[in-house]
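Q: give the three-dimensional model of this entry:
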Amino acid sequence: MWSPEDTYAIARIDLPQAGTHGWQVRMQRRGVKYGKFFADGLHGGVPQSYQAALNWRDELVTRLAEEENAARICRRSPRNSSGVVGVSKVRVTAANGTGYWFWQATWCPAPGERRCVKFSVKRHGEKQAFRLAVEARKSGTGGL
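A: Just a heads-up that it's a prediction; the model follows:
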């Protein structure tokens, strides 16, 4: 009657002793639980209550996806000061105690592998070192 894709997060509830018949939508995202029951009697029968549950579930999935996408686009992590994922400014201290600033690009070319390349602020200047790090991160290569 209904395929598994159609019933994602939707379960049929039939409890004749309690007079409860309908569809239950239950879902959890990021630790928040969502749920709603759609009684057959209030919606005009089994097909109508199922359709109401399906519509509510689809609207919820769409809304949660939009919120997740907006959160990823609009909010910058407090741990990321460059504004570009995988690009950070690092300070390396030489053996003699002198500190040098670099823009560093980090990426994973394969599972379990990590690569990084640094571009000297002293050699390239602040803006150019940053641009080189961003480009290296995008291309996933050491670049130069």
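Q: from here on, just use CA atoms for contacts and neighbour counts.
A: Fine.
Q: which stretches in the protein count as helices?
A: Per DSSP state H, the chain carries helices over the ranges 40-43, 46-74, 121-124, 126-139.
Q: now for those helices, which one comes closest to residue 27?
A: Closest approach to residue 27 among the helices of the chain (C-alpha to C-alpha): helix 46-74, 8.7 Å.
Q: buried ones in stretch 104-117?
A: Burial within stretch 104-117, assessed by neighbour count using 16 or more other C-alpha atoms under 10 Å, is assigned to 104-107, 116-117.
Q: between those, which is nearest residue 66?
A: Residue 66 lies nearest to residue 107 out of the buried residues of stretch 104-117, by C-alpha to C-alpha, at 26.9 Å.
Q: deepest-packed of the helices of the chain, please.
A: Of all those, helix 126-139 has the most neighbours on average by mean count of other C-alpha atoms under 10 Å, namely a mean of 19.
Q: here is the second sequence; please produce its structure so I can put it next to the first one:
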Amino acid sequence: MWSPPDTYAIARIDLPGASTHGWQVRMQRRGKKYGKYFADRQWGGPKQAYLKARSWRDALMERLEDEAAGARICEKSARNSSGVVGVSKVAVAASNGSMYYFWQATWCPEPGQRRCVKFSVRRHGDRQAFRLAVEARRQGVES
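A: Next up, the predicted model:
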């Protein structure tokens, strides 16, 4: 049996009882689902249907990458209470019930990667921990 070289987000569907044979492309980005079915019969066989499915998937991924490149990069959310994009105050409950507070800086050095660093309010004080997080975010985004 022929095996396709690249099946990311592509699944083979074979349901002989329902006379269903083809390739299903499914993916989800930012909570939105995308999908399309490519029937062997419609496209002239499994290989041709697979090639159509892969072509559709590649075009979809390129479109989604283009949309993501300009989206949400440096806009302050209404949920942001720190006033600085990518900097937030985090509370962590320890197993003994104690609460620990941190200022956290988050950024994406490359698509698909996320970096995060936390600064303890207990160790640095609230203002200094916040300043350190802002500086870490600035340096992370610039590098």
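Q: if we can go back for a sec, in TSV: the buried residues of stretch 104-117 of structure 1, plus distance to residue 137 of structure 1.
A: Listed next are the buried residues of stretch 104-117 of structure 1 as TSV, based on distance: C-alpha to C-alpha, whole Å:
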residue	distance to residue 137 of structure 1
104	9
105	5
106	6
107	6
116	9
117	9
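Q: quick check: the farthest pair among those residues?
A: 104 and 107 (10.2 Å).
Q: circling back to that earlier point, could the helices of structure 1 be laid out in JSON lines, adding distance to residue 92 of structure 1?
A: Compiled in JSON lines, these are given as follows (distance: least, C-alpha to C-alpha, whole Å):
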{"stretch": "helix 40-43", "distance to residue 92 of structure 1": "67"}
{"stretch": "helix 46-74", "distance to residue 92 of structure 1": "31"}
{"stretch": "helix 121-124", "distance to residue 92 of structure 1": "11"}
{"stretch": "helix 126-139", "distance to residue 92 of structure 1": "15"}
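Q: centroid-wise, who is the farthest residue in structure 2?
A: Relative to the mean C-alpha coordinate of structure 2, counting by C-alpha atoms, centre = their mean, the farthest residue is residue 17 (36.9 Å).
Q: give the contact list for residue 83 of structure 1.
A: Counting by C-alpha atoms under 8 Å, 6 or more residues apart in numbering, residue 83 of structure 1 touches residue 76.
Q: distance of the residue lying closest to residue 27 of structure 1 once chain neighbours are set aside relative to residue 58 of structure 1?
A: Nearest non-adjacent residue to residue 27 of structure 1, counting by C-alpha to C-alpha, 6 or more residues apart in numbering: residue 34, 5.2 Å away. In this structure, residue 34 of structure 1 and residue 58 of structure 1 are 13 Å apart, going by C-alpha to C-alpha, to the nearest Å.
Q: and what of residue 46 of structure 1?
A: Residue 46 of structure 1 sits at a distance of 18 Å from residue 58 of structure 1 (criterion: C-alpha to C-alpha).
Q: for residue 123 of structure 2, grab the count of nearby residues.
A: 11 (other C-alpha atoms under 10 Å).
Q: could you do residue 14 of structure 2 as well?
A: Residues lying near residue 14 of structure 2 (other C-alpha under 10 Å) number 12.
Q: touching, it and residue 20? I think so.
A: Yes - assessed by C-alpha atoms under 8 Å, residue 14 of structure 2 is found in contact with residue 20 at 5.8 Å.
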